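Engineer: no sequence on this one, just coordinates:
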C-alpha cells in the first residue's frame, strides 16, 4: 500500500548489508532491490564462512551455495542450489525469477549453466582461511589417508571411508558466528520480499540441499499475511514446513513473535537424531516483526528510515 513505512530485518550477521538495503528503501526503491543489494554484501563478506565467498566446503572440499527469493504480492519464487563457482547466488536466483519465470529452482550444473548464459562472473569461492578450517577439522583429524591409486577398494579403505563419514556427521560448526542469512524487506509501496543465502552445513555430503532453496521451508512470503525465513537445521524446517507455518499463523492474526515460537514448537516435535538449533524470523505487511530461537542469546537486526545503524532485537526463546 502506498505510504508504507519501509522496514528491513535480517538474521545474525546481516548487519553487513542492511544499511545498503535501507538506503534503497528510503529512496523509494523496491523490496526486491533492497534484499538483493543487502544480501550481496553479506555474500561478499569473506569473514563469514556460511554464505558466499569464503563459505565452508562440503566433505569433498567444494563450496556449494544455495539462495532463494520470494515476492509477497505474487508469491513468485526462485532459487538456485548446489551452485559452484559463482559468488552471488542471490543475484542468480533473481535472474531465474525474472529471466526464467517458467521455472522456480535450478540446481548444480544447470544452475551454473544458466549463470554463465546470463554473464555472471565466476570466482574461487574456497578462500585460504576456509580451506584451512576444512583441513584442520576433517583431513587432519585422521592419522591415515587413502591413496588416490585406481585400485579396487579393500576392507581398510572402506573402513576409512565409513570413519570419515562418521567424522563429518559428528563435526559441529566452528566457534563464532555461523548459519544461513535471512533478509526480509517491506518497501514504501507495500511490497514484501524475503531472501535467503547459505553455503549450507559445513562438510555436508556433496549435493546436499537444505531449506534455503525450498519454498515453505526456509523461505515463504505472502503479502496478505507476511514473510518468514529460517536458519539452522534445514532438514527440520523442510519436514515441518516451518516458514509457511509462520506465515499461516500470521494470516490467522497471531503476533509475529508468537507465530515464530509456535512454528519452532511444532518442529521440535519431530524426531531427529541430528537435532541442532533452528531459528526463524517474521515480518508483516504493516511492519511488525519478530523472531524466535531454540537457544538463548539469539538476536536479529532491524532498520527503519530513522535508524542510524542496524538495531539488534532479542529473539523469543522456545
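Structural biologist: Received it, and whenever you're ready, just let me know what you need. The structure presented is a predicted model; accordingly, all values stated were derived computationally and were not measured.
Engineer: going by C-alpha atoms from here, please, whenever you check contacts or count neighbours.
Structural biologist: Fine.
Engineer: my guess is residue 294 contacts residue 318. True?
Structural biologist: Yes. Counting by C-alpha atoms under 8 Å, residue 294 does reach residue 318; the two are 5.1 Å apart.
Engineer: between these two, which is the more surrounded one?
Structural biologist: More crowded of residue 294 and residue 318, by other C-alpha atoms under 10 Å: residue 294, with 20 against 17.
Engineer: and that one, what does it touch?
Structural biologist: Applying C-alpha atoms under 8 Å, 6 or more residues apart in numbering, we find residue 294 in contact with 264, 277-279, 317-318.
Engineer: ok, and the most crowded of these?
Structural biologist: Neighbour max across these (other C-alpha under 10 Å) = residue 279, 30 neighbours.
Engineer: hey, what's in contact with both of residue 294 and residue 318?
Structural biologist: Residues touching both residue 294 and residue 318 by C-alpha under 8 Å, 6+ apart: residue 264.
Engineer: how about the contacts of residue 294 in TSV, adding distance to residue 156 and secondary structure?
Structural biologist: Formatted as TSV, the contacts of residue 294 follow (distance: C-alpha to C-alpha, whole Å; DSSP: H, G, I helix; E, B strand; the rest coil):
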residue	distance to residue 156	secondary structure
264	43	helix
277	35	coil
278	38	strand
279	41	strand
317	46	strand
318	45	coil
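Engineer: second one coming, line it up with the first:
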C-alpha cells in the first residue's frame, strides 16, 4: 500500500488521475424494469374484510382511520439491493444508456447475491457479494466512485449484520480498503469488536489479506465535479451547466446496501457508502452504525438505509423498524413506512430503506423523491426501479 496522496486543496497540483471501470452485464436472469406485476400491488385489498370505518392492509392488520395500512412492494423476495436515495433520476434528462447502466449495476449486484445463495451460501454471503459488486461500480457512492470530503479525500464506511445471532461488524473512515464491506465482515468474524475506524480499520484489513488501493482508485470525474460545485456553492457562486450524466449522478447521491433471506430463513443486511460530498473530514454517517443504517434480526427484518445519515442515527432507523415489528406486531411495510415516511422527516431528513421480512415480504419506502433499488424473487424474477414513476415517494 503506497503513501496516501495529499489533497489538491492543500497544495497547488491535483494528484488525481481519471480512471474508468467498465460495467459488465450478465444475462442469466430476466430483468423486469420497474414492473409491478406479481409483486402484490395488483392483488385485491382486504378492505372487504374490514368493519365499517376500519382500514385494513392486505394482511388484515388494522390501520389508522383514513389511511390504508401500507402494503409490501413485493412478496417471496429473497434478495434486494439499493443504490441510494436522492432527488431522483429524471427520464427526460437521463440518457437511455445511462439509465441502462444503473439498471445493469443493480441487476449485476442481484445476480452476484443470487449466485452466492445458489452455491449454498448464507444470506450473509449473499449481501456481502451484492454490496461488493456495487462498491466496484463507479456509478454508485461506495468504493470506486465514492464522493470526496472537504479535503478532496475519500473516507468510506460500511457495515454488515447477521440476523441469526445479531453478530455485526463495521468500518468507518477507511481510506485504502478496496471493498469496505469486506473490512466490515472481517471485523465481525476476526475481531472481538463491532466497529473499527480510520487507520486502525485499514491496517486490520491489510494484515488479514484484504485488497488495498491508493486514494486515486476511488476517483471519478462525476464525483470530482460534484465536489467543485459544492465548493463553488460555499463561496456563493453559481454552478455551470451540467451534462446529463452529471445530473444523473447528482440525483443519485446515496449509499448502497443489500438485504437477504436464505433457505434457513436467516436474515442478513449490509450497507456501504462514501458519505456526503464535501463532508467534514472524520464525519461518520449512519451506514456503519448498527441499528441506524443496518440491522438484521431473525424473525423480524433485515434492513439497509440510505439518506440523511445524521437523522437516521438520531432516529435509530433500522432498529426501530425491527422493534415495531417485534413489540408492536406490525408487518414489514407498516413498520418501515412509519419510520421512514412518518418519523424521520419530522427530524429534518429524507431517505429510504429496503426492508425484508423472513417470509419474503419486501418493502422499499422512501421520503426522498427517488431511490434506486431492485429485488429478486424466489422464482428468479429480477426487478429494478430507478425512476420515481416506478417507485413513488412516500408510498
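Structural biologist: Thanks, I have the structure now. Source: prediction; values computed, not measured.
Engineer: wasn't residue 84 of the second structure part of a strand?
Structural biologist: Yes. The assignment for residue 84 of the second structure (DSSP: H, G, I helix; E, B strand; the rest coil) places it in a strand.
Engineer: show me what residue 287 of the second structure aligns to in the first structure.
Structural biologist: Taking TM-score structural alignment, the alignment pairs residue 287 of the second structure with residue 212 from the first structure.
Engineer: do you know how far that match is from residue 231 of the first structure?
Structural biologist: Distance, residue 212 of the first structure to residue 231 of the first structure, using C-alpha to C-alpha, to the nearest Å: 8 Å.
Engineer: the two: which has the busier surroundings?
Structural biologist: residue 212 (34 against 28).
Engineer: what sits against the more buried one?
Structural biologist: Shown in contact with residue 212 of the first structure (C-alpha under 8 Å, 6+ apart): 66-68, 180, 196-198, 218-219, 230, 234.
Engineer: among those residues, who's most crowded?
Structural biologist: For the contacts of residue 212 of the first structure, the largest number of neighbours (other C-alpha under 10 Å) sits with residue 67, at 37 neighbours.
Engineer: and the helix or strand containing it, which stretch of the second structure?
Structural biologist: Assigned by DSSP states H and E, residue 67 of the first structure belongs to strand 65-71. Aligned by TM-score structural alignment, strand 65-71 of the first structure falls on residues 156-162 of the second structure.
Engineer: that stretch vs the first structure, average offset?
Structural biologist: Compared with the first structure after fitting, stretch 156-162 of the second structure deviates on average by 0.4 Å (mean C-alpha distance after the TM-score superposition for the first structure).
Engineer: contacts for that stretch, please.
Structural biologist: Residues outside stretch 156-162 of the second structure that contact it (C-alpha under 8 Å, 6+ apart) are 124, 128, 142-143, 146, 167-175, 180-181, 183-185, 188, 266-275, 284, 287-290, 294-297.
Engineer: which parts of the stretch 1-150 of the first structure are helices?
Structural biologist: 18-26, 31-43, 89-99, 108-118, 128-137 (DSSP state H, counting those that start in this stretch).
Engineer: point out the most buried one among those.
Structural biologist: When the helices of the stretch 1-150 of the first structure are scored by mean count of other C-alpha atoms under 10 Å, the highest mean neighbour count falls to helix 31-43 (a mean of 26).
Engineer: give me the angle between that one and strand 65-71.
Structural biologist: Going by axes from the mean of the first three to the mean of the last three C-alpha atoms, to 10 degrees, helix 31-43 of the first structure is angled at 160 degrees with respect to strand 65-71.
Engineer: show me how far helix 31-43 of the first structure is from its chain's centre.
Structural biologist: Averaging C-alpha positions (C-alpha atoms, centre = their mean, to the nearest Å) puts helix 31-43 of the first structure 13 Å from its chain's average.
Engineer: same question, stretch 332-340 of the second structure
Structural biologist: Using C-alpha atoms, centre = their mean, the offset of stretch 332-340 of the second structure from its chain centre is 17 Å.
Engineer: need the contact partners of that stretch.
Structural biologist: The contact list for stretch 332-340 of the second structure, computed with C-alpha under 8 Å, 6+ apart, reads 69-73, 300-301, 317, 320-322, 324-325, 350-353, 355-357, 361-367, 394-395.
Engineer: I'd say residue 349 of the second structure and residue 311 touch.
Structural biologist: Yes. Residue 349 of the second structure lies in contact with residue 311 (C-alpha under 8 Å); the separation is 5.7 Å.
Engineer: and those two? Which one has more around it.
Structural biologist: Neighbour count, other C-alpha under 10 Å: between residue 349 of the second structure and residue 311, residue 311 has more, with 21 against 17.
Engineer: please list all residues in contact with the equivalent of the more buried one over in the first structure.
Structural biologist: Superposed on the first structure with TM-score structural alignment, residue 311 of the second structure falls opposite residue 236. By C-alpha under 8 Å, 6+ apart, residue 236 of the first structure lies in contact with 267, 270, 272, 275, 278.
Engineer: again with residue 84 of the second structure
Structural biologist: 140-141, 252-256, 306-307, 371-373.
Engineer: which ones among the contacts of residue 236 of the first structure are found in helices?
Structural biologist: Those of the contacts of residue 236 of the first structure mapping onto helices are residue 267, per DSSP state H.
Engineer: list just the nearest of the contacts of residue 236 of the first structure to residue 16 of the first structure.
Structural biologist: In terms of C-alpha to C-alpha, no member of these lies closer to residue 16 of the first structure than residue 278, at 21.8 Å.
Engineer: which residue in the second structure aligns with the closest one?
Structural biologist: Residue 278 of the first structure maps onto residue 351 in the second structure, with residues paired by TM-score structural alignment.
Engineer: surely its match is in contact with residue 366?
Structural biologist: Yes. Contact criterion C-alpha under 8 Å: residue 351 of the second structure and residue 366 qualify, at 5.5 Å.
Engineer: overlap in contacts of these two?
Structural biologist: The contact sets of residue 351 of the second structure and residue 366 overlap at 85, 340 (C-alpha under 8 Å, 6+ apart).
Engineer: ok, and the closest non-adjacent residue to residue 256 of the first structure?
Structural biologist: Once flanking residues are discounted, residue 256 of the first structure sits nearest to residue 290: 4.9 Å by C-alpha to C-alpha, 6 or more residues apart in numbering.
Engineer: roughly how far does the counterpart of the one you found in the second structure sit from residue 357 of the second structure?
Structural biologist: When the second structure is aligned by TM-score structural alignment, residue 290 of the first structure is paired with residue 363. As judged by C-alpha to C-alpha, residue 363 of the second structure and residue 357 of the second structure stand 9 Å apart.
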